[in-house]
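Engineer: build me a structure from this.
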Amino acid sequence: MSLSFHKMHANGDDFVIVDSRNAGNSMTADIARRMGDRNRGVGFNQLAVVLDCDDADANVMFWNADGSTLDVCGSATRGVADMLMRESGMASIILRTNRGLLTCERTVTGTISVSMGEPLLGWADVPLTEEMDTAVLPLGGAPAACSMGNPHCTFFVEDLATIDIATLGPALETHPLFPLRTNVHFVQIIDRQHIRLRIWERWGGIPLGSGSCCCGAVVNGIRRGLLDNTVAVECDGGTVTVQWDGVGSVILTGPVLRVFSGTFAATRS
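Structural biologist: As a prediction, this is how the structure comes out:
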């Protein structure tokens, strides 16, 4: 059996889309791991499997490169939306994910905007192992935490150049406070409408960007009174825009680009 796929990226945050509409879901943890292998497979930060859906334009399931699943991926959601809108000619679609129904739109500049849902701010929703104020965690550097369907921990620093992300990231990801591990953000505030963000991604290392991490970082900055409601988030691979009014859904907007399409040998010969 072979699987057709599309390789795309959002400012270097790369992902693979497998369109399984009208075909059934054949994705497994083993296939996801083999596809995600950057030496022996296709390679990706996340994998999106597109399925038929009764109450939305499509249902989307997400996988990490290690074969684990996640509820949402902002970059891959925008990629699926771009693909389906090009296919249908529509400027707006709705996708069902484990995060809920996400509305996606193509902007006048051609970028893709997705309503990522309301952030979860309670300690049990992140989740954390014990009750506490998620706006200021009892860790060195006093980070903030939230969930965008996956856990986020945000540190605000004076100079990103002084942060050893490869050392700090994995230690914080696996800190006992986070029973499901966590994405870790390091934010340098340029001004109230512009931040620089570097990321240690849960299960994934240091990516060029991450849609959900951009959302989580801005949410935590707004909660701390450090940022305005619309923020340009500059990652290693490029810039996206995140909007949050403090109560409703977080809006993520940025470019996506298809790189190539192909087939993957899902069964070993």
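Engineer: only C-alpha atoms for contact and neighbour calcs from this point on.
Structural biologist: Will do.
Engineer: A strand includes residue 172, no?
Structural biologist: No. Counting by DSSP: H, G, I helix; E, B strand; the rest coil, residue 172 falls outside a strand, being helix.
Engineer: to compare against the first, here's the next sequence to fold:
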Amino acid sequence: MTAILSASELRGELAGARPPVLLDVRWQLGGPDQRPAYEAGHLPGAVYVDLDRELAGPPGAGGRHPLPDPEDFGAAMRRAGVRADEPVVVYDGGLGWAAARAWWLLRWTGHRNVRVLDGGLAAWTAAGGALGTDAPTPTEGDFKPNPGAFGLLDADDAAALARTGLLLDARAGERYRGEVEPIDPVGGHIPGAVSAPTTENVGPDGRFLSAGELRARFAALGAAGDTAVGVYCGSGVSGAHEVLALEVAGIPASLYAGSWSQWSSDPERPVATGPNP
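Structural biologist: Below you'll find the model as predicted:
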């Protein structure tokens, strides 16, 4: 099973005997609630999931989007109809970051059959897929989270991996270099981390590059052989998209969920600037 699927593949599965549960995870960084956009049109049968409230805990010492309490997350997924033995497909309306966050959380907590719609809502409509406006009332699911199925890093783990393996910084290059920092307390990057903007994992249409192209990209950044790979971003959202890209490429990777928002909030932690690790 691959981590992503195309709009045409999804249409076929929705018409089949075992249609997946659909989760709409539209989200805009610093923007308004996306529920009105969902209500205006979504994939038929899709349930809206709020990233800030259901895929993250309250902002604080753990960063801007710390991991949610596993039991709270499990309850949210059950409300959305997620079952342990049924497939799940997640999508969003833009870059794929929010969908990847849902994908990563479900995988980390033990769901074995979850995929992201490659290209999101735009890919669906471009392929002729219909949209609906009725909000479904799903049957309560039975998914119970069992955290630990995917690699998770804390700040100390990330610092160590930057020295002994490969730690990728998924933010824009100018934030990595410390030239601008629009959100967090200080600009720059974790010493030893390599710049790898997640926007370079997709083409102009928002769909992932091929597995071969992604493997070549990550190999050029240092992901080769048995090298341990980790990813961070600003707050653990776009970093999940990079972990997804690595999964497509066949490269296992861990996520530093607290990411730069947590790292930079501690004045005792070192900060590097400029283009080099």
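Engineer: any idea what the TM-score comes out to?
Structural biologist: Superposed pair, TM-score by TM-score structural alignment, normalised by the length of the first structure: 0.29. Supporting alignment: 137 aligned residues with a C-alpha RMSD of 6.1 Å.
Engineer: residue 263 of the second structure touches residue 158, doesn't it?
Structural biologist: No. Under the criterion of C-alpha atoms under 8 Å, residue 263 of the second structure makes no contact with residue 158, lying 9.7 Å away.
Engineer: helix, strand or coil for residue 16 of the first structure?
Structural biologist: Under three-state DSSP, residue 16 of the first structure comes out as strand.
Engineer: isn't it right up against residue 46?
Structural biologist: Yes. Assessed by C-alpha under 8 Å, residue 16 of the first structure is found in contact with residue 46 at 6.7 Å.
Engineer: shared neighbours, these two?
Structural biologist: residue 76 (C-alpha atoms under 8 Å, 6 or more residues apart in numbering).
Engineer: my read is that residue 215 of the first structure contacts residue 240, right?
Structural biologist: No. With contact defined as C-alpha under 8 Å, residue 215 of the first structure does not reach residue 240; the gap is 9.7 Å.
Engineer: neighbours around residue 69 of the first structure, how many?
Structural biologist: Around residue 69 of the first structure there are 15 other residues, counting by other C-alpha atoms under 10 Å.
Engineer: which one is it nearest to, not counting chain neighbours?
Structural biologist: With sequence-adjacent residues excluded and distances taken as C-alpha to C-alpha, 6 or more residues apart in numbering, residue 69 of the first structure is closest to residue 63, at 4.3 Å.
Engineer: elements contacting the strand or helix carrying the one you found?
Structural biologist: Assessed by DSSP states H and E, residue 63 of the first structure sits inside strand 58-64. In terms of contacts (3 or more C-alpha pairs under 8 Å, 6 or more residues apart in numbering; DSSP states H and E), strand 58-64 of the first structure is packed against helix 29-36, strand 46-51, strand 69-70, strand 92-97.
Engineer: on that earlier part again, compare residue 215 and residue 240 of the first structure (neighbour count), which wins?
Structural biologist: residue 215 (28 against 23).
Engineer: which residues in the stretch 151-269 of the first structure form helices?
Structural biologist: Applying DSSP state H, counting those that start in this stretch to the stretch 151-269 of the first structure gives helices spanning 165-173, 211-223.
Engineer: of those, which is nearest residue 69 of the first structure?
Structural biologist: helix 211-223 (14.7 Å; C-alpha to C-alpha).
Engineer: and the closest one, which residues are buried?
Structural biologist: 211-223 (16 or more other C-alpha atoms under 10 Å).
Engineer: who are the packing partners of that helix?
Structural biologist: helix 74-88, strand 144-147, strand 151-157, strand 183-191, strand 194-200, strand 238-243, strand 251-254.
Engineer: identify each buried residue in the first one, please.
Structural biologist: Applying a neighbour-count criterion of 16+ other C-alpha under 10 Å, one finds 74, 75, 76, 77, 78, 79, 80, 81, 82, 83, 84, 85 buried in helix 74-88 of the first structure.
Engineer: residues in contact with that helix?
Structural biologist: Counting by C-alpha under 8 Å, 6+ apart, 8-10, 13, 15-17, 46-48, 50, 60, 91-93, 95, 104-106, 112-114, 116, 210-212, 252, 256-257 sit against helix 74-88 of the first structure.
Engineer: mind running it again at 6 Å?
Structural biologist: For helix 74-88 of the first structure, the surrounding residues in contact (C-alpha atoms under 6 Å, 6 or more residues apart in numbering) are 10, 112, 211, 212, 256.
Engineer: now those in a markdown table, with distance to residue 197 of the first structure?
Structural biologist: Shown next, in a markdown table, are those (distance: C-alpha to C-alpha, whole Å):
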| residue | distance to residue 197 of the first structure |
| --- | --- |
| 10 | 15 |
| 112 | 20 |
| 211 | 11 |
| 212 | 12 |
| 256 | 19 |
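Engineer: give me the number of residues near the residue nearest to residue 215 of the first structure when sequence neighbours are not counted?
Structural biologist: The shortest distance from residue 215 of the first structure to any non-neighbouring residue, by C-alpha to C-alpha, 6+ apart, is to residue 242 (6.1 Å). The tally of other residues near residue 242 of the first structure (other C-alpha under 10 Å) stands at 26.
Engineer: so the closest residue to residue 123 of the second structure other than its chain neighbours versus residue 104 of the second structure, what's the distance?
Structural biologist: Closest residue to residue 123 of the second structure apart from its sequence neighbours, by C-alpha to C-alpha, 6+ apart: residue 7 at 6.2 Å. Per C-alpha to C-alpha, to the nearest Å, residue 7 of the second structure is found 20 Å from residue 104 of the second structure.
Engineer: how about residue 229 of the second structure?
Structural biologist: From residue 229 of the second structure to residue 104 of the second structure the distance is 16 Å (C-alpha to C-alpha).
Engineer: same thing with residue 79 of the second structure?
Structural biologist: 18 Å.
Engineer: more neighbours: the two, which one.
Structural biologist: residue 104 (26 against 18).
Engineer: give the contact list for the more buried one.
Structural biologist: Counting by C-alpha under 6 Å, 6+ apart, residue 104 of the second structure has no contacts.
Engineer: okay, and it sits in which element?
Structural biologist: Counting by DSSP H and E, residue 104 of the second structure is found in helix 97-108.
Engineer: show the subsequent helix or strand relative to that helix.
Structural biologist: strand 114-117.
Engineer: what helices or strands is the next helix or strand after that next one leaning on?
Structural biologist: Note on strand 114-117 of the second structure: by DSSP H and E, the next helix or strand toward the C-terminus is helix 120-126. If contacts are counted by 3 or more C-alpha pairs under 6 Å, 6 or more residues apart in numbering; DSSP states H and E, helix 120-126 of the second structure sits against no helix or strand.
Engineer: now helix 120-126 of the second structure: buried residues?
Structural biologist: 120, 121, 122, 123, 124.
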